[in-house]
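**Q** Here's a sequence, model it:
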Amino acid sequence: MMSKDILLIINSIYNEKGVSRNCIFKTVEEALSSATIKRFEGQNVNIIVKMNRINGNYDTFRRWKVVKDENYTKSSIEIPYTAAKKINKKFEINKYIEYKIENINFCRIAVKIAKQIIVQKVREAEHTEIIRNYSNKIGEIICGNIKKIIKEGIIIELDDKTECFLPRNEMIPGERFNINERIRTLLFKVNPNSRNLKLILSRCCSKFLSELFKIEIPEILDELIEIKSVARDPGYKAKIAVKTNDCNIDPVGSCIGMRGSRIQSIYNELHNERIDIILWDENYTKFVINAMYPVDIISLIVDENNHNMEIIVNEYNYYKAIGKCGQNIKLASELTGWILNVVTKNEAKKKNKKEIINKVKFLSLKLDIDKKIAVLLVDYGFTSLEEIVYVPIEEFLKIKELNINVIKKLKSRAKDELLNLAIKEETGIYGEI
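**A** Now for the predicted structure:
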């Protein structure tokens, strides 16, 4: 292969792919080494090619590694230390002896084959470069032009000519694009195992919305306003919780902007997806109330152990609280991190009445007491055996209908019942309470 042929190949690849010249030269050297090895037909040889970066001239060398005499395995890529010393006393163990050999001759067809090999290796180097450059940009918004629209999604060309893929399931429902149209997307992940398109994009994930807010609202970029959580049903509705790190700034008003100027550009980007901007609060009950705004909440029943809340609303607010197909309550749950359940005032009353009846029956049975005494205990908040055992006597004295002797008997019976339950549990006879 003539030097000018090599330089032509390198220049064409450099102009076409934009890969660094040094990377292409290394790839060409590897390709020439691979081609030269084939000349030795089945022999195990170590060949390297050294190329002049200016004029394209190159030399081919065969190499042998210098090893200790006792480690020599008669391999054709090794030479024992004693033999190496006879050639040159300067040779050391684990160094290489290089012997210049004749460069391989290429015909025109071979030149074409070599170019294919080089292009393939450059493509691999190019993919490696893409992965290295974009791995630290995951979660960032990137812009590009639509190059091709296929059944599975859209191929987008970035400003540096890198091609990315936006799958159909990562597009906002109902949106349509045209060839060469400019588009903003989020770099969702880098897939090194993909054959061609390594960069996978998204416009559906919650991170895309929060990144749009960072672009459109300077206070978020300056860390005066902080995005705490995002919940999204792409194309339909989203909720975003914000807080301020400066007491002089209204976080919700700053995100909306004068006459909605800031939020409008985000609406346009998301094809009028409705966005509720929620004021975050460290008090989780207040945060849930804010997340359900503008629904009027009568009360909340909090179960911290199971991390859920029951939201009680009037009948006329029920469907508004749930939202279309349960969308509103689903987004509020995702935003707050709590399992939320909406019930009407009447439903809550019925449920509460049923729970009270069950608690009265439970205490009457376990403590062997009259129903009236059990009702008194439940009314004052004593609903479990543990509460009756461990709550101080002073608290029970608030119940005027009970004297101290009755209270002591109740505590004694509750203690005995807990002990019996513990014994049954250990012996495997534990049943439902």
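
**Q** Please count neighbours and contacts with C-alpha atoms only from this point.
**A** Noted.

**Q** got the contact list for residue 259?
**A** Taking Cα atoms under 8 Å, 6 or more residues apart in numbering, we find residue 259 in contact with no residue.

**Q** Quick check: it is in a helix.
**A** Yes: according to DSSP: H, G, I helix; E, B strand; the rest coil, residue 259 belongs to a helix.

**Q** Packing partners of the host helix or strand of residue 133?
**A** In the assignment (DSSP states H and E), residue 133 maps to helix 108-134. When contacts are defined as 3 or more Cα pairs under 8 Å, 6 or more residues apart in numbering; DSSP states H and E, helix 108-134 packs onto helix 3-17, helix 21-37.

**Q** can you do 10 Å?
**A** Using 3 or more Cα pairs under 10 Å, 6 or more residues apart in numbering; DSSP states H and E, the elements in contact with helix 108-134 are helix 3-17, helix 21-37, strand 182-190, strand 199-202.

**Q** For the comparison step, fold the sequence that follows:
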Amino acid sequence: MPSNLNYIIDQVGKDKGIGRKVIIDALEQAVLTASRKTYGHQGEIEVHYNEEAGEVELFQFKQVVEEVMDPSTEISLEEARDLDAEAQIGDSLGVKLATDFGRIGAQTAKQVIIQKVREAERENVYNEFKDRKGDIVSGTVQRMEKGNLYVNVGRTEAVLLLKEQIPGEVYRQGDRLRAYILDIQKNSKGVQIFLSRTHPGFLSKLFENEVPEISEGVIKIISAAREPGERAKIAVYSSNRDVDPVGACVGMRGSRVQNVVQELRGERIDIIPWSQDQAKYICNALAPAKISRVYIDEEYRHMEVVVADDQLSLAIGKKGQNVRLASKLTGWKIDIKSESKMEKISGEIFEMFKQLPYIGDVTSRILYNEGFRSLKEIAEVDPEDLARILKIEKEKAVEIIQRAAEGFQEEGPESKKQEVLPPSDSAMGSVDRIDGVGEKTAEILKTNGFQTIQDLLKADIERLSSLPGIGLKKAEKLLQSAQRLIEEGKK
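**A** Model prediction:
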């Protein structure tokens, strides 16, 4: 062993960022383990690091006896007094042992030290990053394996999985990047740090770094939603009426938002003012489309949004992107319908409601505006609530509910659907009959559950436009063609 280990301990501690005590404990454990290889497991052996001498001392404790029966655990009084003049029978005396363990013992000690130092390094790394989950970290790309990037983030290496990379991004060894700390895991292999550039939290943190008002707490990011590399929405709120949250995030001449856009490789970002009024919030989230009116179902967090016919494609967005992001941002299920389609649906529902006693044009519209869309919903309402809504006597409300329940049972499960389509031979025809539907399109439609023309007309345009190879314009044409077939079948 070196005559003075103090310098080595200090140097290793500095290089590895490990405390002095941790290294000394590792040395003592290593020497103790190696001593077992040399001296066996008999007897009580202790290790102590002598700070002044700068060396590890090894002692074997033996019982002082008159007659030695077991040399590994006992020592004679004569030998004991050579070591300690005051030794007495029955004392436990520490006998210093040599720490020259030979090649095997030295190798064992080395392995123990390496293991302990690695464990200490892992613990330090974990302690450094465990509270940084959700932060942004900068690093350098070290290597690439199967599309995954391994990034040097200082004292350790983090991984940016392929699925957490923005589509279209290309990195090379040595490139610098910033990413969001998604997760930190500690296991037998050490500490694993997972990064992300696609997480909505990355967008929020970038704005937090760019906009001082956010870090100061004046502006709060309520929610964020992304389709990485393409488009994102972020909802912001200001606790100070004098501070415009959207303007602050945009910055002078768009400087702040542009910095974020550049980091996200051109991702288009919509900054939305948050509102406590959920209807207004969702209308803001669907911008730039202009909303005509909304119908809210708070119990199921479902909102029916009506837009002018010329605003439908804008509200839905390319391949349903705008409404999809708005739904993620707000946490509401959003169903978008055009004025013309809504007029058709509402007309059919009005006629259905007017079959009930005491329900006319005005009261059917009141029910519709209150969110009722089927006889089942009326059948399940409390009589007192219905009487209050329609401003009628409770007895009449009970009669309406009873008739609605009877009508619902007569109509069966199909009455649950909001859109009531007239049954006809044309409606039950195959989607192959629709103009513009070839073999490939027919296969796509049928695979996704659209077997008949009636199935297609019941479809929400958002879902239809999101099918492979369909798109919004083709979806609109298909629905128009299907409707024409139905109308021709009625003649």
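
**Q** TM value for the aligned chains?
**A** Superposed pair, TM-score by TM-score structural alignment, normalised by the length of structure 1: 0.76. Supporting alignment: 377 aligned residues with a Cα RMSD of 3.5 Å.

**Q** hang on, the earlier thing: angle of the helix holding residue 133 of structure 1 against helix 21-37?
**A** 140 degrees (axes from the mean of the first three to the mean of the last three Cα atoms, to 10 degrees).

**Q** Quick check: the gap between the residue most central in space within structure 2 and residue 94 of structure 2.
**A** What sits nearest the mean C-alpha location of structure 2, by Cα atoms, centre = their mean, is residue 199, with 6.7 Å. From residue 199 of structure 2 over to residue 94 of structure 2 the distance is 62 Å, taken as Cα to Cα, to the nearest Å.

**Q** against structure 2, where does the next helix or strand after the helix holding residue 133 of structure 1 fall?
**A** Per DSSP H and E, the first helix or strand lying C-terminal to helix 108-134 of structure 1 is strand 141-149. Using TM-score structural alignment, strand 141-149 of structure 1 corresponds to residues 136-144 of structure 2.

**Q** Same question for stretch 162-172 of structure 1.
**A** Going by TM-score structural alignment, stretch 162-172 of structure 1 sits over residues 156-166 in structure 2.

**Q** Can you measure across that stretch, start residue to end residue?
**A** Rule used - Cα to Cα; the end-to-end distance of stretch 156-166 of structure 2 is 23 Å.

**Q** what's the answer for stretch 308-324 of structure 2, then?
**A** 19 Å.

**Q** can you pull the buried residues of that stretch?
**A** Under the neighbour-count criterion of 16 or more other Cα atoms under 10 Å, stretch 308-324 of structure 2 has 308, 311-317, 319-324 buried.

**Q** Tell me the one of those residues nearest residue 34 of structure 2?
**A** residue 324 (64.2 Å; Cα to Cα).

**Q** Just the element for that closest one, please.
**A** In the assignment (DSSP H and E), residue 324 of structure 2 maps to helix 321-330.

**Q** again, but for residue 159 of structure 2
**A** Using DSSP H and E, the element containing residue 159 of structure 2 is strand 157-160.

**Q** Mean per-residue distance, that strand versus structure 1.
**A** Strand 157-160 of structure 2, aligned to structure 1 and superposed, deviates on average by 1.8 Å (mean Cα distance after the TM-score superposition for structure 1).

**Q** what separates that strand from the chain centre, distance-wise?
**A** 18 Å (Cα atoms, centre = their mean, to the nearest Å).

**Q** could you say what helices and strands it packs with?
**A** Against strand 157-160 of structure 2 (3+ Cα pairs under 10 Å, 6+ apart) you get strand 136-145, strand 148-152, strand 176-187, strand 190-196.

**Q** helix or strand right after the last one?
**A** Counting by DSSP H and E, the element after strand 190-196 of structure 2 in chain order, helix or strand, is helix 200-210.

**Q** Have a look at how far, on average, that following helix is from structure 1.
**A** Mean for helix 200-210 of structure 2 is 0.9 Å (mean Cα distance after the TM-score superposition for structure 1).

**Q** Tell me if residue 99 of structure 1 really is in a strand.
**A** Yes: going by three-state DSSP, the assignment for residue 99 of structure 1 places it inside a strand.

**Q** Just give me the neighbour total for it.
**A** 11 (other Cα atoms under 10 Å).
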